[in-house]
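Trainee: no sequence for this one, just the structure:
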């Protein structure tokens, strides 16, 4: 540890005889070899060894003007002479350590900023160019190996997009890729969407519907997720966020599974989609009971405001109500909101209380 060679070896040799010889030298005022031999009963080789030990420990030093005479010095002077250079070296090293640590720690903000940017680049990509988004979607659709999970809000899909969607779905299904898609209940009434669903389910896709869903979401092989870009105010802007961070991807997959478990299978060949109609009415009633206006109800259920108002009109007529307030009262009295999404159509015709 210490660089001074005499400090490295002298201390281990400071035995009792050397200490006793030092004490006699202090009494005599010098290191008198003959006196020490006589008092301590030592021989010449032993006195030579003791003298070398005391010199290395700086407890004996030559007398100024007469180097042949060795005189004892106080332990604190000897200590300062022996360890002083080492202490100075330690102070220099400590200062160097402090300087190095300070310079390295000054890079901490730069490091975390770089990590933040790197994590963002590795975990997220935000693409605003529509053509670039489509190119990435096409590539992932072609390279997908196991599974595609999709949430499509907004009711019926635009008919102009269905041919390309059908072609992409057919290619993946023919390769053995599983497809699970969630629409909103309002998609069941669209003929083009029903035709698309009929075609892809015949190839093995599974389609379900729910009253409300989260934002549009596409998950490829539980590794890559597409999400719409949102502004700070919650509005949607042009672009897509591509998520690859494993923890966030796993969370989004769990969100999809939760939606899937509570959704209703999309059966195209049934003569009438009564369960979906009942569930849609339940959803409208629930949102009305929460105080949402017609526009917000329509937006959340993926339908036009005109269609939403037509359903509300039908519901109030079935409940024999003349206003939203009376409709809510009749619903509460009939307990319709407590019957769940599978309530039968007959339950919409519960007797209403007498009109005031």
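Mentor: Perfect, thanks for sending it. What you are looking at is a predicted structure, and each value in this text was computed from that prediction instead of being measured. Numbers count the residues shown, from 1 in each chain.

Trainee: Every contact and neighbour count from this point should use C-alpha atoms.
Mentor: Noted.

Trainee: if you skip the residues just before and after it, what's nearest to residue 240?
Mentor: Nearest in space to residue 240, with sequence neighbours left out and distances taken as C-alpha to C-alpha, 6 or more residues apart in numbering, is residue 228 at 4.6 Å.

Trainee: ok, and what's touching the helix or strand hosting that neighbour?
Mentor: Residue 228 is located in strand 224-230, with elements delineated by DSSP states H and E. Residues from elsewhere that reach strand 224-230 (C-alpha atoms under 8 Å, 6 or more residues apart in numbering): 126, 215-219, 236-244, 249.

Trainee: And here is the other one:
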């Protein structure tokens, strides 16, 4: 009985183990003996002892007329025998590839439609994915970047990173408009950054209070945070949503003051400054110190100092009384 390659019977104790090679790496002894058997039509079984691989690969079979002799299997028959499982596997893989192609063909037709479909809202989870999406949008930007950056002064590392990214954009002729809060006017690092960008296509303005972080590229794609910790962001490509955010930005921009120009506050008759009026408005709305500080881009200690000055200006002896005196004083009406 013939034994297939790699799948024959285990050798008995009185037979030599098969050579550790495949049919495509036939050993020299096996090649010479097989060639000799083909020339003479048969070969003595004893001669084959140095090359047991010939029986392992079914290149020889017993002579039906004499058990002491072996006859060679024609090369064409041996080749066909070894190619058959390979060709069968190839055919199976081809059939599988055809089935896969047919399964995905309907979806390929959809994706080939003109204009191509885009994701109106994409959720970006994790800082790495958010930064990758921002880097791609920055690289693809051709005309304009609009940004809203709430909070106070930035660290030196963040400003250096912003400077490098900003220069790479404006060097391509892209304009940048950025909105900060008034508190950055007391940040030497931010002011130095603004001076470096003064002769470029970059404009910076400030407001007392801003919305959450917002970045818009070419008025076609916008990014906003989805969580307070800013570990999840939304990439918006719906034309209606992006256009709405552009209008919000333009309204804030119109009300904002250029960073390098002095902001003039008109104090009330009670001596309440513009910052304190903003704090008064948030106090009346029920915000606590932490919330007010976050919204106005200042630290909590500064916020509480302004609350203390506001209380002194209005003659308040308690936090509860302060709310009443704010409403009674009319300082919020004078802010309108």
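Mentor: All right, it came through fine. Keep in mind that this is a model prediction, so the values were computed, not measured.

Trainee: picking up where we left off before, from the contacts of strand 224-230 of structure 1, which is closest to residue 311 of structure 1?
Mentor: Ranked by distance to residue 311 of structure 1 (C-alpha to C-alpha), the contacts of strand 224-230 of structure 1 are led by residue 215 at 23.7 Å.

Trainee: So what's the residue count around the aligned partner of the closest one in structure 2?
Mentor: Mapped onto structure 2 by TM-score structural alignment, residue 215 of structure 1 lines up with residue 212. If you count neighbours by other C-alpha atoms under 10 Å, residue 212 of structure 2 ends up with 13.

Trainee: again, but for residue 198 of structure 1
Mentor: Neighbour count for residue 198 of structure 1, taken as other C-alpha under 10 Å: 17.

Trainee: Residue 190 of structure 2 now?
Mentor: Residue 190 of structure 2, neighbours per other C-alpha under 10 Å, totals 20.

Trainee: next one: the one 4 residues further on
Mentor: In terms of burial, residue 194 of structure 2 registers 18 neighbours under the definition other C-alpha under 10 Å.

Trainee: Equivalent analysis for the one 10 residues further on, please.
Mentor: Residues within reach of residue 204 of structure 2, counting by other C-alpha under 10 Å, total 19.

Trainee: Just confirm it is within a strand.
Mentor: Yes: assessed with DSSP: H, G, I helix; E, B strand; the rest coil, residue 204 of structure 2 lies in a strand.

Trainee: mind listing what it touches?
Mentor: Contacts of residue 204 of structure 2 by C-alpha under 8 Å, 6+ apart are 177-180, 194, 258-259.

Trainee: what's the closest non-adjacent residue to it?
Mentor: Distances taken as C-alpha to C-alpha, 6+ apart place residue 178 nearest to residue 204 of structure 2, at 4.9 Å, with adjacent residues excluded.

Trainee: Map the residue nearest to residue 240 of structure 1 across to structure 2 for me.
Mentor: Match for residue 228 of structure 1 (TM-score structural alignment): residue 225.

Trainee: how close does that match get to residue 335 of structure 2?
Mentor: 30 Å (C-alpha to C-alpha, to the nearest Å).

Trainee: quick one, which of those two is more surrounded?
Mentor: Neighbour count, other C-alpha under 10 Å: between residue 225 of structure 2 and residue 335, residue 225 has more, with 19 against 13.

Trainee: residue nearest the centroid of structure 2?
Mentor: In structure 2, the C-alpha nearest the mean C-alpha coordinate belongs to residue 129, at 2.8 Å (C-alpha atoms, centre = their mean).
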